[in-house]
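Colleague: Structure of the sequence below:
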Amino acid sequence: MNDSTVALPWLVIRQDDNGNRYRVGRYATRAEAQKIVDGFEDRGHKQLYWVERVGPNAAK
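Modeller: This next block holds a predicted model:
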């Protein structure tokens, strides 16, 4: 594990209409990542967005 994984354990993931998944960004807190997801959804983006945690405590 490197320093960026520890400092930025929250990912925003986007899935397009074909089922392809892309990492949008990494964030320090779940709240920060969720704010990004909410912003995309508020603007009417059609893709699916969600927050995931990476690292040793990924299930949290």
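Colleague: contacts, neighbours, all on C-alpha from now
Modeller: Will do.
Colleague: Residue 43 versus residue 53, what's the distance?
Modeller: Remark: distance between residue 53 and residue 43 (Cα to Cα, to the nearest Å) = 24 Å.
Colleague: Proceed likewise with the subsequent sequence, for comparison:
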Amino acid sequence: MSDSGAVLPWLVIREDDSGNRYRIGRYATKAEAQRIVDTLGGRSQHQQVYWVERLGQKTG
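Modeller: The predicted model follows:
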């Protein structure tokens, strides 16, 4: 891998109360992504769900 291409395999995903899913960001480590989820999860007044998944992982 070259220095110009970072590997960011961990995604933070948000699903809103209408069932729409959005990628919030990509991160190098699962722990880093989980910190973002922990921060965002406490802010919302709506029925939004945040989670971490690995790039290429199948979600149900």
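Colleague: between residue 53 and residue 43 of the first structure, which one's more packed in?
Modeller: When residue 53 of the first structure and residue 43 are compared for neighbours, residue 53 comes out ahead with 20 against 8, by other Cα atoms under 10 Å.
Colleague: So that one is in contact with residue 7, correct?
Modeller: No: the pair residue 53 of the first structure and residue 7 does not pass the contact test of Cα atoms under 8 Å, sitting 11.6 Å apart.
Colleague: isn't there a strand covering residue 19 of the second structure?
Modeller: No: when classified by DSSP: H, G, I helix; E, B strand; the rest coil, residue 19 of the second structure is found to be coil rather than part of a strand.
Colleague: Now do the same for it: its match in the first structure.
Modeller: Here residue 19 of the second structure is matched to residue 19 in the first structure, going by TM-score structural alignment.
Colleague: Can you get me a residue count around its match?
Modeller: The tally of other residues near residue 19 of the first structure (other Cα under 10 Å) stands at 10.
Colleague: again with residue 50 of the first structure
Modeller: For residue 50 of the first structure, the count of nearby residues is 15 (other Cα under 10 Å).
Colleague: can you check residue 11 of the first structure too?
Modeller: Burial of residue 11 of the first structure is recorded as 22 neighbouring residues (other Cα under 10 Å).
Colleague: Once you drop chain neighbours, what's closest to it?
Modeller: Counting by Cα to Cα, 6 or more residues apart in numbering, residue 26 is the residue found nearest to residue 11 of the first structure once chain neighbours are left out, at 4.6 Å.
Colleague: If anything else comes up later, I'll come back, but that's it for now.
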